[in-house]
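1. Quick one, fold the following:
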Amino acid sequence: MTQWAQSLIRISRFEVEGLQKRLAEVAARRASAEMRLACLDAEREVETERARSDGEAALLLNAFLDGWTVRRAAAEHALGEVTAEEQGARDALTSAFEELKKFEHVSELTRLAELAERAKRETAAFDEIALRRRAAG
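-> Purely as a prediction, here's the structure:
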């Protein structure tokens, strides 16, 4: 394998690894955002149930639900943003992986072409030796 091909492959692998780490970080943030939504929904259930049995909590339930709606909308927005970022990271990783495979493929084709050329030269050398022996003997 030529030096330039090795360098391109190393650079591409480094890029793929970096994008894999980025994707893992974004996926962790998405999971955290999903957990935040689940916690908000659980809080709503708890407060609604408490309002059924506690008169004072029932009076404050509408205010809680108003605040909950705002917080949930913000959490949904954050989840949407991180989901879009995750898709972008996946697309970038796919593209980088395709580039790596292209470089590896070109490198392999170059290696095979070099082997074929070497075999061709050896065959020509053996043919020449055979012709000389035939002419001499």
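2. contacts, neighbours, all on C-alpha from now
-> Noted.
3. since we're on residue 116, how many residues are nearby?
-> In terms of burial, residue 116 registers 12 neighbours under the definition other CA atoms under 10 Å.
4. Which of the helices or strands spans it?
-> Element membership for residue 116 (DSSP states H and E) is helix 55-136.
5. before we move on, what about residue 33?
-> helix 3-53.
6. so how far is that helix off the chain centroid?
-> Put simply, helix 3-53 sits 12 Å off its chain's centre (CA atoms, centre = their mean, to the nearest Å).
7. now the other sequence, so there's something to compare against:
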Amino acid sequence: MSNWSQSLIKLASYEVEVLQKRLAEVVDRRMAAQQRLARLFAEGEAETAHAASDPDTGLSLSAYLDGLRLRKAAIQAEIEVILAEEAGARDALAEAFEAQKKYEQVAESARLLEVKAQGRRETAALDELGLRKAR
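-> Coordinates of the predicted model:
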């Protein structure tokens, strides 16, 4: 394989690696946000259960639930943004994989052409040798 094709393949592999790391970071952020949202749901259920058993906290429950609803909405909006970023990262990674495969295919085609050319040269040399012996 030629030097230029190896360089292109290495660069494409590096780009794929970088994009995989970026996608992993985005997925980790999304998972963390989803866990925070799940925790908020659990806190809301626990607070509602506590308010049902204690009449004094029942008065402040509506204010707490309003605040909880706002925090849930903020985290849900954050998750939506992260999902869009994740989709973009997945698309970029897919494009990088395609580019890498194209470079690998070009390099393989060049290698096969070189093998064929070498075979033709060897055949021509053997034919020449056979013709010389026949004379």
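8. How close are the two chains, by TM-score?
-> Once superposed, the chains reach a TM-score of 0.98 (TM-score structural alignment, normalised by the length of the second structure), with 135 aligned residues with a CA RMSD of 0.6 Å.
9. hang on, the earlier thing: same for the helix holding residue 33 of the first structure, what does it pack against?
-> helix 55-136 (3 or more CA pairs under 8 Å, 6 or more residues apart in numbering; DSSP states H and E).
10. now the angle between helix 3-53 and the helix it packs on, please.
-> 160 degrees (axes from the mean of the first three to the mean of the last three CA atoms, to 10 degrees).
11. Check which helices and strands helix 55-136 of the first structure is in contact with.
-> Contact here means 3+ CA pairs under 8 Å, 6+ apart; on that basis helix 55-136 of the first structure packs against helix 3-53.
12. start and end residues in the second structure for the helix it packs on, please.
-> Mapping helix 3-53 of the first structure onto the second structure (TM-score structural alignment) gives residues 3-53.
13. mean shift between the matching stretch and the first structure?
-> On superposition with the first structure, the average gap between stretch 3-53 of the second structure and its aligned counterparts reaches 0.4 Å (mean CA distance after the TM-score superposition for the first structure).
14. what's the answer for stretch 110-121 of the second structure, then?
-> Between stretch 110-121 of the second structure and the corresponding residues of the first structure, superposition yields a mean separation of 0.4 Å, by mean CA distance after the TM-score superposition for the first structure.
15. which residues sit against that stretch?
-> Applying CA atoms under 8 Å, 6 or more residues apart in numbering, the contact partners of stretch 110-121 of the second structure are residue 1.
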